[in-house]
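Asker: I need the structure of the sequence given here:
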Amino acid sequence: MNIVFEDFFPRMVEKLGADGFLNELCKGFRLLMDEEKGLITLESLKKNSAALGVQNMSDDEFRSMLSEGDLDGDGSLDQMEFCVLMFRLSPHLIDPATTCINV
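Answerer: Reported below is the predicted structural model:
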């Protein structure tokens, strides 16, 4: 399966502002998370995959998605890991921000 990712995040930040954009990321996390665990798990990702349009992916592909953002190696994503992953997938959000940093 070939999934094409178009980066709409920079336009969302322009339209919503930083606070509004972060609020939308949090909504996305809550949409995909297991409500009891407060994490995005393999099961919750599979269960909610239709919201992403990827309901036909294999378990290995879902595991790969999780592992891409799983910083602590627990096999799931907490809200911070999810947000970090979303920013990593959108380098256009990071580039302008780094130009504001005076080191």
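
Asker: from here on, contacts and neighbour counts on C-alpha atoms
Answerer: Fine.

Asker: just the helices from the chain, written as ranges.
Answerer: For the chain, the helices defined by DSSP state H occupy 9-32, 42-47, 59-69, 79-88, 91-98.

Asker: and this one, so I can compare the two:
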Amino acid sequence: MFHDFFPSMVDKMGAQGFMKELSNGFWFLMDKDKRVITFDSLKKNTTYLGLQDLRDDELLCMLKEGDLDGDEALNQMEFCILMFRLSPGLVRESRKLWLDHHF
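Answerer: This next block holds a predicted model:
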């Protein structure tokens, strides 16, 4: 079961710290030669992510979920967008902060 830790991470680290952590996650998972997250680079790191029990088709679905340009890989922007989409609490908090700031 997915537990949304992102809002509490933002509270503790601040927005810049959280974005740095997302960037670190991307760099950890990416294929160092291609500079994107590929199926192979994701599969190689499943144990570190606690995803070792996922089947290949499930890993491919994860990639496709975030692959906005159809190249079968995730660049850094696609990865960050996917992480935000997977965190409904963070989206709600971002909207609240934006509304509080602008109105």
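
Asker: buried deepest among the helices of structure 1, which one?
Answerer: Ranked by mean neighbour count, these are led by helix 42-47 with a mean of 19 (mean count of other C-alpha atoms under 10 Å).

Asker: what's it aligned against in structure 2?
Answerer: Aligned by TM-score structural alignment, helix 42-47 of structure 1 falls on residues 39-44 of structure 2.

Asker: how about the helices of structure 1 in TSV, adding distance to G53 of structure 1?
Answerer: Shown next, in TSV, are the helices of structure 1 (distance: least, C-alpha to C-alpha, whole Å):
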stretch	distance to G53 of structure 1
helix 9-32	12
helix 42-47	11
helix 59-69	13
helix 79-88	17
helix 91-98	22
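
Asker: chain center to the match of helix 42-47 of structure 1: distance?
Answerer: Centre-to-centre, stretch 39-44 of structure 2 and its host chain are 15 Å apart (C-alpha atoms, centre = their mean, to the nearest Å).

Asker: do stretch 27-44 of structure 2 as well
Answerer: Centre-to-centre, stretch 27-44 of structure 2 and its host chain are 13 Å apart (C-alpha atoms, centre = their mean).

Asker: next one: stretch 63-82 of structure 1
Answerer: 10 Å.

Asker: who touches that stretch?
Answerer: The contact list for stretch 63-82 of structure 1 (C-alpha atoms under 8 Å, 6 or more residues apart in numbering) reads C26, F29, G38, L39, I40, T41, L42, V84, L85.

Asker: hmm, try it at 7 Å
Answerer: Contacts with stretch 63-82 of structure 1, where a contact means C-alpha atoms under 7 Å, 6 or more residues apart in numbering, come from F29, L39, I40, T41, L42, L85.

Asker: ok, the second one - contacts?
Answerer: This points to L39 of structure 1. For L39 of structure 1, the contacting residues are M33, S76, L77, D78, by C-alpha under 7 Å, 6+ apart.

Asker: the first one against K46, yeah?
Answerer: Just to be clear, that refers to M33 of structure 1. No. The criterion here is C-alpha atoms under 7 Å, and M33 of structure 1 misses it with K46 at 10.3 Å.
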